[in-house]
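Q: let me see the structure of the following:
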Amino acid sequence: MLSTFADHLKTQPSWILLLSCLGFLSILKHSISLLKWVFITFLRPPKNLKKYGSWAVITGSTDGIGKAFAFQLAQKGLNLILVSRNSEKLKAVSSEIQTIFPSTQVKIVALDFLVGVTAGVRLLEEAIEGVDVGVLINNVGITYPAARFFHEVDEEAWMNVVRVNLEGTTRVTRAVLRGMLKRKRGAIVNIGSGASVVVPSHPLYAIYAATKAYVDQLSRCLYVEYKHWGIDVQCQVPLYVATKMVSKMVSTERSTLFIPMAEDYARAAIRRIGYEARCTPYWAHSLQWFFVHLLPEAAVDAWRLSIGIRRRGKIVT
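A: This next block holds a predicted model:
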């Protein structure tokens, strides 16, 4: 039978054989990619985060993804330094965590990234002095009150976005990195956005998307710079998650198949810490990323612009 098959191949034109080989290689490539995605997303074991250190710092930790990260890290046995602007909310979240995880130590740092970020980071530096901080979750971030064309965005609004998303992330990273360098271990997770990586553009949220592109590039560079020091830097790129900030873009805080609750996102995100320089932790988000990349950029741009224009008049506080 094999000899008959071989004889049959010899009778085929060379271009058919070439196309068959290319088709086989294409199928093989996509099969390997699918198997790799399944392994990474569902089967690969998460790292033991306590090996990085016994404490974690989480910014923007009183709501949404940041709060969900805090509970997940406490479940993994890490002590927490919670950073947010509202001291009352910080105390409430700290109390919630210690009720469920009584052995978890929690420190709180009231830091308003909109005003006095330099002075606020000094308070954080005092809080982490001599503390074995192994994990940093740079989650804090803001966007506009509503979709707006670039020329319509109030200067104070876009300066706030730059101050929080760009300056805040950079200063906190520098503050925590020093101790990690001394101990030669650590994991830094910067929360980026699909607005800057997955889709080719994010019209009517231009400055927000640009600051998140900065976070992505900063993370990639730091990943290369500090890998040999035992410090793993990662940019996580979620798409929509059911949080208050996302409600400003999609006018809903309800979860769907492609808009998970913050708790579901954080559960998936914890599994990816310490691996790739950039990742999209939630499985449905990575499927969206794949399908978006199959479309022409012009089509995606037009679709995103139409969505932005429909939401332009909607202000969510």
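Q: only C-alpha atoms for contact and neighbour calcs from this point on.
A: Fine.
Q: quick one: the strands in this protein, in order.
A: Along the chain, the segments classed as strands by DSSP state E run 55-59, 79-84, 106-110, 133-138, 186-191, 231-236, 278-279.
Q: tell me which of those strands sits nearest to Ser33.
A: Judged by C-alpha to C-alpha, the one of these that comes nearest to Ser33 is strand 278-279, at 14.7 Å.
Q: residues in contact with the closest residue to Trp229 other than its chain neighbours?
A: Nearest non-adjacent residue to Trp229, counting by C-alpha to C-alpha, 6 or more residues apart in numbering: Lys184, 5.3 Å away. By C-alpha atoms under 8 Å, 6 or more residues apart in numbering, the residues touching Lys184 are Trp229, Gly230, Ile231.
Q: the first one contacts Leu181, correct?
A: Right, Trp229. Yes. In this structure, Trp229 sits in contact with Leu181. The criterion is C-alpha atoms under 8 Å, and the distance is 6.8 Å.
Q: how close does Leu28 sit to Lys91?
A: Leu28 sits at a distance of 53 Å from Lys91 (criterion: C-alpha to C-alpha, to the nearest Å).
Q: another sequence for comparison is provided below:
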Amino acid sequence: MAIEFILGVVYVLTVFFLFKFIRSVIRGIWVVFFRPAKNLKKYGSWAVITGCTDGLGRAIVFELASKGLNIVLVGRDPEKLKAVSIEIGRRYKLIETKDVVIDFLKHSGAEISKFIEEGIEGLDIGILINVAGVNYPTARYFHEVDEDLMYSLLKVNIDSVTWMTKSVLPVMIRKRKGAIVNIGSGSSAIIPSSPLFTLYASTKCYMDQLSRSLHVEYKKYGTDVHVQVYNIGKLKFLLLF
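A: Okay, here's the model as predicted:
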């Protein structure tokens, strides 16, 4: 009798977890391939993007511009920012852009806030996407990470996201709507540890916890906060929305 009871419990648990797994798979397929994208302009007519002159950040800029959003471009190189602005204007005649020059390695948190607050004053900011980030050039043990690289990882991967978010949140709170997206990494969400990339993975864990906690804090203000795993987000960024 005891054996039959145990087998029954095992059977019920197996069915339960199998059902949850199948449900997750079906939901994932729906989200990635079939779910229509949200109307991003419902958050506001302007989006703020860091790390926007190259790679994933640049691709996101043009994707958002194609959806009708005006863009505040944040980066350290004025010439690159200008080039992206010109290209946006060439492709999308009705889209406005604004360049804000910030070097996350050199500027303090207070300076970042000052530049952003001045740059977005009077704009209907709806979305902030923190893309800027630094990684190891090659795998290395933690004790081999030199001072310059350590400083860069902490300043760009942690400080920039923290201060950018702090600067934009008040606008979203006043409007009672907004979306903040932080580009994370599989090193903080998928694999249990990241040996030889320890400090990089740790900065992304900070971003992950920051995003999750802010989501709980500010959902009552209509502000969505997400962390997007980069390796997956690269395939389909608008999956978030």
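Q: the more surrounded of Leu28 and Lys91 of the first structure?
A: Neighbour totals were compared for Leu28 of the first structure and Lys91, and Lys91 leads with 18 against 12 (other C-alpha atoms under 10 Å).
Q: alignment lookup: that one to the second structure.
A: Residue correspondence, TM-score structural alignment: Lys91 of the first structure in this structure matches Lys82 in the second structure.
Q: show me what contacts that match?
A: Counting by C-alpha under 8 Å, 6+ apart, the residues that Lys82 of the second structure touches are Asp99.
Q: then Phe62 of the second structure?
A: Here Phe62 of the second structure is in contact with Ile88 (criterion: C-alpha under 8 Å, 6+ apart).
Q: which position in the first structure pairs with it?
A: When the two structures are superposed using TM-score structural alignment, Phe62 of the second structure falls opposite Phe71 in the first structure.
Q: now do Asn182 of the second structure
A: Applying TM-score structural alignment, one finds that Asn182 of the second structure aligns to Asn190 in the first structure.
Q: wait, that match sits on Gln234?
A: Yes. Taking C-alpha under 8 Å as the definition, Asn190 of the first structure is a contact partner of Gln234 at 6.2 Å.
Q: what's the matching range in the first structure for stretch 30-48 of the second structure?
A: Stretch 30-48 of the second structure covers residues 39-57 of the first structure once aligned (TM-score structural alignment).
Q: since we're on the closest residue to Arg85 of the first structure other than its chain neighbours, how many residues are nearby?
A: Counting by C-alpha to C-alpha, 6+ apart, Asp112 is the residue found nearest to Arg85 of the first structure once chain neighbours are left out, at 4.3 Å. The tally of other residues near Asp112 of the first structure (other C-alpha under 10 Å) stands at 19.
Q: circling back to that earlier point, out of the contacts of Lys184 of the first structure, which are buried?
A: Ile231 (16 or more other C-alpha atoms under 10 Å).
Q: mapping onto the second structure, list which of the contacts of Lys184 of the first structure remain contacts.
A: On the basis of both residues aligned by TM-score structural alignment, their matches' C-alpha atoms under 8 Å, what survives of the contacts of Lys184 of the first structure in the second structure is Trp229, Gly230, Ile231.
Q: map the second one across to the second structure for me.
A: Same thing as Gly230 of the first structure. In the second structure, Gly230 of the first structure lands on Gly222 (TM-score structural alignment).
Q: so which of Asn190 and Gln234 of the first structure has more stuff around it?
A: For Asn190 of the first structure against Gln234, the residue with the higher neighbour count under other C-alpha under 10 Å is Gln234, and the figures read 28 against 25.
Q: surely that one touches Gly186?
A: No. Using C-alpha under 8 Å, Gln234 of the first structure and Gly186 do not qualify as a contacting pair, with a distance of 11.2 Å.
Q: for the second structure, longest helix please?
A: In the second structure, assigned by DSSP state H, the helix with the most residues is helix 2-29.
Q: buried stuff in that one?
A: Taking 16+ other C-alpha under 10 Å as the basis for neighbour counts, none of the residues of helix 2-29 of the second structure comes out buried.
Q: that one - contacts with which helices or strands?
A: Contact here means 3 or more C-alpha pairs under 8 Å, 6 or more residues apart in numbering; DSSP states H and E; on that basis helix 2-29 of the second structure packs against no helix or strand.
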